[in-house]
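Asks: Output the structure for:
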Amino acid sequence: MKVLVVDDDEKIVKVLVTYLIKEGYITETAMDGKSAVETARQWRPDIILLDVMLPELDGLGVCKEIRRDSDVPIIMLTARDTETDRVIGLEIGADDYVTKPFSPRELIARIRAILRRTKPEGRRDKEENVLRVGEIALHLHNHTLRVQGNQIELTPTEYKLLELFLTHPNQVLSRLQLIENVQGYAFEGYERTVDSHIKNLRKKIGDSYGEPRYIKTVYGVGYKLAGDQYA
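Replies: Modelled structure (predicted):
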């Protein structure tokens, strides 16, 4: 998922970008209102963190401009905490309102909550009921995989793993999480079995072990579906 961070305070931007990248998000930044509008329209983020007090064009103005042609979720960031400010922000189209100083962890939680409500996780062709990334197309109606148009056979476990990755793009998933979601339970003694399934799945989708294009290893944690495939 792509997050646009808009704030004229370099320290705040640096902290937010650091936390977001750590959580597996792709980030872009803007330091003034006009740049924010332009970046939002060209880069097409999945969510925007938008400071109210900005040079060139304030955050409320940015929100109004973006709402002319986009329903991208927007979280307003501000040092002002009056009911009137919050109401105005929400009325012009903001999805949430966070007062500075704030906890980066709480902000990440709010981002996740909003994305769960407003964004389909993964890129889904609603008419065909297909999850896609790059040259991969997972057909949900008949549980088949096509890579570059060629049908690839998957085991039930491989299918469930790939579906889980495609519906949680760029999210780091631990081995225990993968087992629990695929098998319905999680035991530490079995978490390494995921590595074997991932190895086989990579071969089938044409992923290189040394430089995987899709399923990337997050050392010491687990795996994630490469976010740059959604850029």
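
Asks: all contacts plus neighbour counts: C-alpha atoms, from now on.
Replies: OK.

Asks: Would you mind listing the outside residues contacting the helix or strand hosting residue 77?
Replies: Using DSSP states H and E, residue 77 falls within strand 74-78. Residues lying outside strand 74-78 but in contact with it, judged by Cα atoms under 8 Å, 6 or more residues apart in numbering, are 47-53, 59, 63, 89, 93-100.

Asks: does residue 86 belong to a helix or a strand, and which?
Replies: Per DSSP H and E, the secondary structure element for residue 86 is helix 83-91.

Asks: From the contact counts, what lies against whichever helix or strand comes after that helix?
Replies: Heading C-terminal from helix 83-91, the first helix or strand you meet, by DSSP H and E, is strand 96-99. Other helices and strands packing on strand 96-99, by 3 or more Cα pairs under 8 Å, 6 or more residues apart in numbering; DSSP states H and E, are strand 74-78, helix 83-91.

Asks: count of neighbours near residue 181?
Replies: Look at residue 181: counted by other Cα atoms under 10 Å, it has 14 neighbours.

Asks: my bad, residue 177
Replies: Residue 177: 16 surrounding residues under other Cα under 10 Å.

Asks: Give me the three-state assignment for it.
Replies: Under the three-state scheme (DSSP: H, G, I helix; E, B strand; the rest coil), residue 177 adopts helix.

Asks: Let me see the ranges of the helices in this structure.
Replies: Across the chain, reading from the start of the chain, the helices by DSSP state H fall at 10-22, 33-43, 59-67, 83-91, 104-118, 156-167, 175-183, 193-205.

Asks: here's the other one to compare against:
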Amino acid sequence: MIDDDPYILDLLTTVFTKEGFQHIYQASTGQEATSQTIKNNPAILLLDVMLPDVDGFTLCSRLRAQTSVPILFLTAKTTDLDKLQGFSLGGDDYITKPFNPLEVVARVKAQLKRSKQAETNHRAKTVYDYGYFTADANSGKLIVKGEQIDCPLLELKLLLYFCEHPHQVLSKHQIYRDVWGEYYGGDNTVMVHVRRLREKLEDDPSNPRWIKTVRGLGYIFEADRELP
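Replies: Next comes the predicted model:
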């Protein structure tokens, strides 16, 4: 929980403790929040926007680059523009002050349940076998036409991301955000990694079969068969 108001931190700590939460950490500045996140690897973050050393929106971007856990804003900034900004920077929920502590607990539980289900689904499907090539997230291996291909981690992550989103047009910004964990820039980085993947996957990289360019929009992964 990241808030510069000690009353709110103590109130929520009391309520969460009564609801059975056992590992609750407090931070009153962005610097403390960053340190606590790295040290304790929390399952969820509650984040105020108005902090003494950094605004919560900026902090959200920094934390999102470190962790994929749900981030819930808990703030007195109530305009629609503020809410949209919070969501666009990686927030998963937005709760305005004053608040009902039990509602905060309910929303936290809902996000944790959703996060756990997503993790289960992700683990359930970590091998993508299209016959022509196989990408294995567990072993970190890429097999093309029966032969293992040396594939750096980021390139494999990018390929797995495409496999997770078949037949969808993905913008360069979206790919950079979800694969690299950053929110601005990265067009050239994505282009370079896509080109390297094509060189590993395609018989003719200049006329790709798998990862195709959608001019002006981004890329699309054209799986030629549905996986079970």
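
Asks: what TM-score comes out when they're superposed?
Replies: Once superposed, chain against chain, the TM-score is 0.51 (TM-score structural alignment, normalised by the length of the second structure); 123 aligned residues with a Cα RMSD of 2.2 Å.

Asks: Indicate which one of the helices of the first structure is closest to residue 215 of the first structure.
Replies: Set against residue 215 of the first structure and scored by Cα to Cα, the helices of the first structure come closest in helix 193-205, at 7.1 Å.

Asks: from the helices of the first structure, which stretch is densest packed?
Replies: helix 59-67 (a mean of 21; mean count of other Cα atoms under 10 Å).

Asks: Have a look at how far, on average, that helix is from the second structure.
Replies: Helix 59-67 of the first structure: mean distance to aligned residues in the second structure after superposition is 0.9 Å, counting by mean Cα distance after the TM-score superposition for the first structure.

Asks: Over in the second structure, find the residue span that helix aligns onto.
Replies: Residues 56-64 of the second structure are matched to helix 59-67 of the first structure when aligned by TM-score structural alignment.

Asks: and what of stretch 131-150 of the first structure?
Replies: The aligned range for stretch 131-150 of the first structure in the second structure is empty, by TM-score structural alignment.

Asks: Now do that stretch: distance from first to last residue.
Replies: With Cα to Cα, to the nearest Å as the measure, stretch 131-150 of the first structure spans 15 Å from end to end.

Asks: Kindly report the same for stretch 180-194 of the first structure.
Replies: With Cα to Cα as the measure, the first residue of stretch 180-194 of the first structure is 11 Å from its last.

Asks: could you give me the residues in the second structure that it aligns onto?
Replies: Counting by TM-score structural alignment, stretch 180-194 of the first structure falls onto no part of the second structure.

Asks: Likewise for stretch 82-93 of the first structure?
Replies: The alignment of stretch 82-93 of the first structure onto the second structure (TM-score structural alignment) spans residues 79-90.

Asks: Can you give the distance of the matching stretch from its chain's centre?
Replies: How far stretch 79-90 of the second structure lies from its chain's middle: 16 Å, per Cα atoms, centre = their mean, to the nearest Å.

Asks: most distant residue from the middle of the first structure?
Replies: Within the first structure, the residue lying farthest from the chain centre (Cα atoms, centre = their mean) is residue 84, at 31.1 Å.

Asks: Surely residue 3 of the first structure touches residue 28?
Replies: Yes: with contact defined as Cα atoms under 8 Å, residue 3 of the first structure reaches residue 28; the gap is 6.5 Å.

Asks: Can you give me the buried ones in stretch 48-57 of the second structure?
Replies: When neighbours are counted by 16 or more other Cα atoms under 10 Å, the buried residues of stretch 48-57 of the second structure are found to be 48-51, 56-57.

Asks: got the contact list for that stretch?
Replies: Residues outside stretch 48-57 of the second structure that contact it (Cα under 8 Å, 6+ apart) are 2-4, 28-31, 47, 73-77, 85-86, 89.
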